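**Student:** Give me a model of this one.
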Amino acid sequence: MTAPYILVLYYSRNGATAEMAKHIARGVEQTGMEARIRTVPSVSTDCEAVAPEIPAEGAIYATYDDLKHCAGLALGSPTRFGNMAAAMKYFLDGSLNLWLTGELVGKPAGVFTSTGSLHGGQESTLLSMMIPLMHQGMLICGLPYSEPELGSTQSGGTPYGPSHYAGSDGKRPVDQNELALCHALGKRLALIAQKLES
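**Tutor:** Next up, the predicted model:
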């Protein structure tokens, strides 16, 4: 039996969502709980590509066992037309066995995203990522307004979860308000998971 951990599962193309994942993991680790960072491979429109078992860089690919055994989940994806990226949807679509056996019921989950424009679907993407998690019976955790950055941010950050405005070229760095909200989500998930475990 492994120690409880929060799975920080993300998909990223230009690095912003991956950067957010690292800061969510730091928030988790502030509580003394382990954060397990994982990603998912890209999908091909022509055929299912065969990705190497271990990517050349970044986090390793998630398995359904990573998801099954987590004490909580932070799920992140860049926005694709106001929705999560196909790669993340593809991974979640493959989690039917976890749904059939109720493995994720009652575990806390939160979501995060990055967009190329300020009003590029941050909230709709976060809401769309919550739907399969609710079907799995997970407990959705947003960010309360007791987090002061929700009131001061001029870029990303919502009560539905952390978000980031990356700019049209995808190169705008994650700012201090966005980072603080990432830390807050990680910490919140870990503390809730610890309370549920006890």
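
**Student:** rest of the way, CA atoms for contacts and neighbours
**Tutor:** Fine.

**Student:** so how far is P41 from the residue nearest to Q30 when sequence neighbours are not counted?
**Tutor:** Distance criterion C-alpha to C-alpha, 6 or more residues apart in numbering; nearest residue to Q30, sequence neighbours excluded, is K187 at 6.7 Å. Between K187 and P41 the distance is 27 Å, computed by C-alpha to C-alpha, to the nearest Å.

**Student:** How about residues contacting the helix or strand where L9 lies?
**Tutor:** Element membership of L9 [criterion: DSSP states H and E] is strand 5-10. Contacts to strand 5-10, defined as C-alpha atoms under 8 Å, 6 or more residues apart in numbering, come from residues 17-18, 21, 24-25, 28, 33-40, 62, 66-67, 70-77, 88, 189-190.

**Student:** Next, the second sequence, to be compared with the first:
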Amino acid sequence: MQAYVLVLYYSKYGSTKEMAHLIAQGVESTGMLAKIRTVPQLATVVTEAAPSIPEEGDIYATLDDLQHCSGLALGSPTRFGNMASEMKYFWDQTTSLWLNGALHNKPACVFGSSGSMHGGQESTLLTMLPPLFHHGMLILGLTNANPALSNTKSGGTPYGATHVSGPRHDQSLSQDEKSLCIEQGKRLGEVALQMLKK
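**Tutor:** Alright, predicted model coming up:
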């Protein structure tokens, strides 16, 4: 099996999905394969089983995708300063991987989007970190080597790439936000490759 970085995200309006694909582009610029996966929407009442493969878009992640990755980029939109329940639900199913240490010492990073500049984008990134710490992963942020981190007027933090989509979720990613996504993917890909050589 070829080594890969898993880019795992949930997206409601498309911004986090676009970020995931930019991060994957950065990962693949290092020569590392990127595997893009998402998680299904949750319903409070189940009337019929959802298909295991969505009708369109990226396919749903499995625990095998997570177990066999060489690195992870984890993304979610902001829900009141927290990761989306869809992503939290996925991580709540990973006890078997935790028990066998499947993710120990694998590099990981986080990214996300919010509707406003002060919508909780940084706290959302921080809420995605505890599961990664519990799984023994090595956390990567963004460095100020990329000028976009200091110059951005919208999203972008040392904790990971972010995007401000606006209250109607109609604001496109800025050039700085795009640059930071690609840079984050590149950094993750480089570290994953270094870890494979050990």
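
**Student:** before we move on, back to that, is it true that the residue nearest to Q30 of structure 1 touches G27?
**Tutor:** Yes: counting by C-alpha atoms under 8 Å, K187 of structure 1 touches G27, with 4.5 Å between them.

**Student:** pretty sure L188 of structure 2 is in a strand, no?
**Tutor:** No: secondary structure of L188 of structure 2 (DSSP: H, G, I helix; E, B strand; the rest coil): helix, not part of a strand.

**Student:** Quick one: map it onto structure 1.
**Tutor:** Correspondence of L188 of structure 2 to structure 1, assessed by TM-score structural alignment: L189.

**Student:** That match: neighbour count?
**Tutor:** If you count neighbours by other C-alpha atoms under 10 Å, L189 of structure 1 ends up with 27.

**Student:** just Q175 of structure 2 next, same as before
**Tutor:** With other C-alpha under 10 Å as criterion, Q175 of structure 2 counts 11.

**Student:** repeat for E53 of structure 1
**Tutor:** Other residues near E53 of structure 1 come to 9 when the count uses other C-alpha under 10 Å.

**Student:** Show me the strands in structure 1, by range?
**Tutor:** Counting by DSSP state E, one finds strands in structure 1 at the ranges 5-10, 34-39, 72-80, 83-84, 108-115, 139-140, 163-165.

**Student:** Quick check: the gap between the match of L188 of structure 2 and D66 of structure 1.
**Tutor:** 16 Å.

**Student:** from memory Q121 of structure 2 sits against T127, does it?
**Tutor:** No: shown here, Q121 of structure 2 and T127 do not form a contact pair, counting by C-alpha under 8 Å, at 10.0 Å.

**Student:** And these two? Which one has more around it.
**Tutor:** Comparing Q121 of structure 2 with T127 by other C-alpha under 10 Å, the one with more neighbours is Q121, at 32 against 17.

**Student:** quick one: contacts for the spatially closest residue to the more buried one that is not a sequence neighbour?
**Tutor:** Nearest non-adjacent residue to Q121 of structure 2, counting by C-alpha to C-alpha, 6+ apart: S114, 5.7 Å away. By C-alpha under 8 Å, 6+ apart, the contact set of S114 of structure 2 is P77, T78, G120, Q121, T162, H163, V164, S165, G166.

**Student:** Make a PyMOL selection of the buried ones in those residues.
**Tutor:** PyMOL command restricting the contacts of S114 of structure 2 to the buried ones, with burial defined by 16 or more other C-alpha atoms under 10 Å:
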select buried, resi 77+78+120+121+162+163+164+165
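
**Student:** Columns distance to E55 of structure 2 on top of the contacts of S114 of structure 2, output as TSV?
**Tutor:** Putting the contacts of S114 of structure 2 into TSV (distance: C-alpha to C-alpha, whole Å) gives the following:
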residue	distance to E55 of structure 2
P77	21
T78	25
G120	31
Q121	29
T162	27
H163	26
V164	28
S165	25
G166	28
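
**Student:** Quick check: the residue most central in space within structure 1 vs Q154 of structure 1, distance?
**Tutor:** Centre of structure 1 computed as the mean C-alpha position; nearest residue by C-alpha atoms, centre = their mean is L75, 2.1 Å away. Separation of L75 of structure 1 from Q154 of structure 1 (C-alpha to C-alpha): 23 Å.

**Student:** show me the contacts for L97 of structure 2.
**Tutor:** L97 of structure 2 is in contact with L63, Q67, L103, H135, counting by C-alpha under 8 Å, 6+ apart.

**Student:** so the third one touches G136, yeah?
**Tutor:** Yes: with contacts defined as C-alpha under 8 Å, L103 of structure 2 counts as touching G136 at a distance of 6.3 Å.

**Student:** more neighbours, these two?
**Tutor:** Using other C-alpha under 10 Å as the criterion, L103 of structure 2 and G136 rank with L103 on top: 24 against 17.

**Student:** and that one, what pairs with it in structure 1?
**Tutor:** With TM-score structural alignment as the criterion, L103 of structure 2 matches L104.

**Student:** For that match, give me its contacts.
**Tutor:** L104 of structure 1 touches K68, L98, Q136, G137, M138, counting by C-alpha under 8 Å, 6+ apart.
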